[in-house]
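Asks: Pasting the sequence and the predicted coordinates here, then a few questions.
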Amino acid sequence: MPVAQRYTWVGSVAVVLLLAALWCAARPFLGIAEDAELYTIQALNGLMPGRFATDLWFQYGSQDQFTLFSVIYKPFLRLFGLAWGNFILSVIGYACWVAGLSRLAGGLFRDGRLTVIAMAGAIAIEPGRFELARSGDAPLTPRLFAEALTMWALGSMLRGYPLRALVLLGFSLFIHPLATLGGIAVLFFYQATRRPALWGLAAIAVPVILMLAYGGIQPFPRVLARFDAEWLRIVWVRDSNCFLTEWGITRWLPAADNFVLAAIVMIFADAWERRFVAVVLVVSAGGFLASLIGGDWLHNELIVDLQSWRAIWLLDLVVHLFAGASLLRVRARSDFSAGSAASVLAVTWGLLFLATFLPAVNVAAAAMALVTLGVCAWEHKYRQPLPFRGRFLVQLCTGAALGLTLVILYSALVTPPFVWWSIYGAAVAAVTLVVLWRVSGGSAGGGWTPRPLSALVVPAVLLALAGLGWDHRAPWRIFVDTADRPPAALAALLPGNGPIYWEGDVTVPWFVLKRPSYFSCDQGAGVLFSRGTAINFQRRSDVFRSLRTFDFDGHFCPAIDDQQKIFTRGDLSSVCAASPGLEALVLARQAADDPGAVWVAPAEQVNEVRRGGVLKRYATNTFFIYSCAALR
């Protein structure tokens, strides 16, 4: 039996190990952070009925009403506890996501070599591209599983199984509707281009939705409702990312860059692939248009809630699937001389890879994407290289982009923290990509001939090296995640079991103390879906803003000004008097005339706050506790 057939399983295992190494290097584990905090407390609330009833996040209905994720999450928390339950389900989610990616890439390319190369590009580039619509998110949320099901469904669609795709998307809809809607739209348009009768079903859907709206079936009544002025004003500030007219350059740049990259992809895609990419392009552009008209201009509740611009996560994913494939195809048409399509395309994808670890490099990558589009379009149309002047101009642009990247890299090196881990991750990921390219047959020498177990040494070593830097949790995050019970000294200083305020961190009340939080900026995520949450969030925000606490960092919760306030016992007394039900304040600073009770934490809590136009980093492990019963 030939060696390549005899040891095929070795090559398969090597590819799995290398993809796992690439994942660990490019997508660090963050623990219960960002949106994972909200979904974890929802699952915890299901395990402890009534414990968090007075928490602002639950008082007027949480996002749990839109997802079945807590049903999946609760058994893991019950069996393994907070830290291990989150970790185990996260790993399962990552595996499901990669499996869904494999199904989509395989359905799109129909070639084992291209499938592996495509998966590597999507894993290595994705995280740093677009913070608002990134896929395969590291923190555990239902998006991870909904994206996996959506990719699996689209892969089934490309293989000719539209009904299977529809069923999978139906399951995904109950896990995370917003992440699934783009996939549903792609399935519909892809099928409707060949089955015109489907447009009739779309026409029928309009009166059905109106019937559901008039019948009060949630969430359809929202299609007939608009945000009132007071509610809209709160949402516009707290959830400004839902309104396209509020986006800044850091959000528009990667979004627009995806459309440029899609145009490059279309040049090198086969007819089969081009049709799929075109549909994804239409759905993404349509999502932006619907959000702009229905959300920013008409202020329709349902359209704002749906955030249809989030469908761009599919376009973001698809263009990165073509990273390796486009390089393989352009190599067959163009040499790698300076200024050629092959060279500028390689530079662009290289910068996008680096942007995974240093997001600021997206600026240089976006500029190079425009240059690359021009060069590739020229060579594709005229079947010849650019003239000398054109190549010279392209070389100048490439030099400028690389120079800007070096400046960004230098700036990152002199302004830690965690930059060294980013550089380490980038190095491991780069080596892993080279090995994967060789293993999958992307090199000029052809495919790799698998050998017995000795051939697994390099992939195993790379996975081990990537694993060393995978856990990016700060000491404070580890303390919160792993605290099975409240520290005795802290519990003794806090009165009752009701809501407390913890400056700059909602996770200690939720996960360490297992008690309600009275106010935090994170709880404001619910203002989009509930007017009651919005009004009460704003009222509490106005009260606590007077203390200039770390919750008001100039992003989702803007401060009155950039000055750090020196507060007194009288200020704290006013806050308690204006906050019915609040039992205690836990602050990172001491009142000028009242020392309060002091608790020293086992780790430092770090908050980044914009003061005087400069982002400053504050770290403390000393907290000052004030009982509202004594202050009122």
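Replies: On my side now, so go ahead.
Asks: hey, let's count contacts and neighbours off CA atoms from now on
Replies: Fine.
Asks: by contact count, what packs against the lengthiest helix in the chain?
Replies: Selection of the longest helix in the chain by residue count, based on DSSP state H, yields helix 69-109. Applying 3 or more CA pairs under 8 Å, 6 or more residues apart in numbering; DSSP states H and E, we find helix 69-109 packed against helix 35-47, helix 112-125, helix 142-158, helix 475-482.
Asks: In addition, the following structure is provided for comparison:
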Amino acid sequence: MTRSELGLGLIALALVWSGTRPYYGIWLDARFYAAQALARLHPASFSTDLYFIHGSQDQFTAFSYLYAPVIEIFGLEAAHAIAFGIGQACWLIAAWALASALIADCRARLWAFVGLLLFAPRVGVLGTISYGEPFATPRLFAEAASLFAIAAVLNGRRFVGAVALGGGIAMHPLIALPALWTLILMCLLQRSLLAFAFAFGGALLATALLLLPLEQLDFARMDAFWLDVTQRRSYWVFLTMWPWEAWLRSGTTLLLGAVVAATLSGTQFRFALAASATGLTGVFLTYAGTDVGHLHLVSAAQPARALWILVLAVNLLLVPALFRLASEGALNWIYARLLVALLPVTLAAMKGLPAMSLAAFPISVLTGLLVAAFRLGIRFEGSISRIILVSVFGTSVAWFTVCLLMSASVVFDSSPDTSGLVSAARACMLSGGGTLLLWTVLTGRLRQRSMSVGWLCGIALATAAVMTFDQRSDWQKFTETQVPVEDPLRDFVPRNSNIYWEGGLEVVWLRLRQASYFSCAQGTGAGFFRATAVSFAERLPSFRFQRSEIDCFGLMQISENPPSEADLVRACTREPALDYVVLPTRVEHLTPSATFHVPSGRPVPNAPWRSRPAGDVFRYNCDDLRRSDEPAAAG
């Protein structure tokens, strides 16, 4: 490759990355790590918060020690952007180092890297297990350290790998430990397949002991109350509570892991097989220790998260595996090639449309059957084979189209508080344009005409990527900025007051930087600390009138009607420490004690993944509501 081609290829990769990982700001788990860093800077302000009062996940990571000073210097909004940028850069460099250690040919490596960025990186319930997340958490840095450690060991630099892996464990042990197990299995595979089998089989056998009702483990089991709260709040931790869609996604990944391992050889084979074994170990340990054994430590460790490294291995090595199948004559009919080519398209579509897993699983099964037939020496020749392949390919395309139409509505809700259609169009334009640009470079088609055309297209797409990279909604920009000293919001929410703001946890945590009395999101620590589960379960019934928090949708029956005066009186009476309730809608027959105009879109009641125009929120004083209830109680 010439320097011009290499430069254009790097621009193409950057376009694919920008299309798949735009900047969404502080959302999902990034909220918790931002709040943990803020709590280090302002411990008194968060001391009564439900998420922190009994302990938080902050004690298991060194991330906040590094994140908090950056926030203090640059402010939260800029600090998160800096952490996101550094984290993504580290992750990309580490992933490229791993790809270089696994794939010698530069062209094949570039295609593999496109697959890593383009294919769906998520498995599990709602994609809770993934890699390369588009926000700043310690998982991003732990993944980067883990990938760099594996690359370093493959290159013979074991000390560097050990140091990198130690840093990953310090950042997020639940991410780095599966990488360590993968490395151990790879080293055993290099010695002999028998050593690998003994280690893997021994791990499964030891895990199987957790299926037995051993009295020695009773002290570590979750009691019935704690288990019930954890299952309702964090049901995705329990495999038996996974919906069929989550199993289809995970099953597709496990199946493709076997396909990749059966197709490749050498270091690529060892990595694919070790990653598959690691994912299976995590799944079995989760079932035995969490679903059956109800062990607190296993539940908190969430060993199913080991699937992240399997998803990464599959997405990185799938394209080289398909190339090898084609080069070895396994796909000697055009229809077989088209069928296999449909698989990457499906995996890429599944990234934005989770329901496309309906199509991905059967197409993966068919690909696996093709590989098995090839390994068994079966060749597709003759008219009967042609009819079979034509029928299978036609059926697969038809089913792919049906699944695409079934999941089309998901496009409109594919990103937080932004227009789903615009977000999807941006992703398709940049990712598709980057992939097409890379194809023209690697196939040498630009040489026949002019490289300047490719450079013009690349620069134009890169400019569009930069201009649209910030995909935050107005609501997120509002919540991420610290409230000014003279802002009316400071009068609306008195300092150090106990406040419940429906759908406004980010306002209280990030903009006001003080404790929130309750939100369903704050119950995430219930699986780690029993005291948190108790407090969460006690407060949850008081706020069943809420309609604006997506984390509550699996916990309670969401009311279709706006909250009433009786709902607020009940909440304030049940919660003596609660000072104020802030609602996005006005309560009928009840005068609010204060009103605040939110200058940006807010979550919509009963549809919190959407946003509505700016408007007023209303504060109700619990002391007034309790006094109004006294005459009724006396009567």
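Replies: Looks like it arrived, so ask away. Computed from a predicted structure; not experimentally measured.
Asks: Where in structure 2 does the longest helix of structure 1 align, residue-wise?
Replies: Counting by TM-score structural alignment, helix 69-109 of structure 1 falls onto residues 63-103 of structure 2.
Asks: So residue 620 of structure 1 belongs to a strand, correct?
Replies: Yes. According to DSSP: H, G, I helix; E, B strand; the rest coil, residue 620 of structure 1 belongs to a strand.
Asks: which stretches of the stretch 201-350 of structure 1 form helices?
Replies: 229-238, 249-268, 271-290, 301-306, 312-331, 341-355 (DSSP state H, counting those that start in this stretch).
Asks: Just put these in a markdown table and tack on mean neighbour count.
Replies: Shown next, in a markdown table, are those (neighbours: other CA atoms under 10 Å):
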| stretch | mean neighbour count |
| --- | --- |
| helix 229-238 | 17 |
| helix 249-268 | 19 |
| helix 271-290 | 19 |
| helix 301-306 | 21 |
| helix 312-331 | 24 |
| helix 341-355 | 24 |
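Asks: Ok, which of these comes nearest residue 155 of structure 1?
Replies: For the helices of the stretch 201-350 of structure 1, proximity to residue 155 of structure 1 was assessed by CA to CA; helix 271-290 is nearest, at 10.8 Å.
Asks: what about the closest one, how far off from structure 2?
Replies: For helix 271-290 of structure 1, the mean deviation from structure 2 after alignment is 1.2 Å (mean CA distance after the TM-score superposition for structure 1).
Asks: Need the residues that contact that helix.
Replies: For helix 271-290 of structure 1, contacts defined as CA atoms under 8 Å, 6 or more residues apart in numbering pick out 108-109, 182, 185-186, 189-190, 244, 259, 262, 266, 303, 307-312, 314-315, 318.
Asks: Next, the buried residues of stretch 484-498 of structure 1.
Replies: For stretch 484-498 of structure 1, the neighbour count (16 or more other CA atoms under 10 Å) marks 486, 490, 493, 494, 498 as buried.
Asks: returning to that earlier point: chain center to the longest helix of structure 1: distance?
Replies: For helix 69-109 of structure 1, the separation from the chain centroid amounts to 15 Å (computed by CA atoms, centre = their mean, to the nearest Å).
Asks: so how much does that helix differ from structure 2 once superposed?
Replies: Mean deviation for helix 69-109 of structure 1: 1.0 Å (mean CA distance after the TM-score superposition for structure 1).
Asks: got it, and stretch 391-403 of structure 1?
Replies: With the two structures superposed, stretch 391-403 of structure 1 lies on average 2.2 Å from its match in structure 2, counting by mean CA distance after the TM-score superposition for structure 1.
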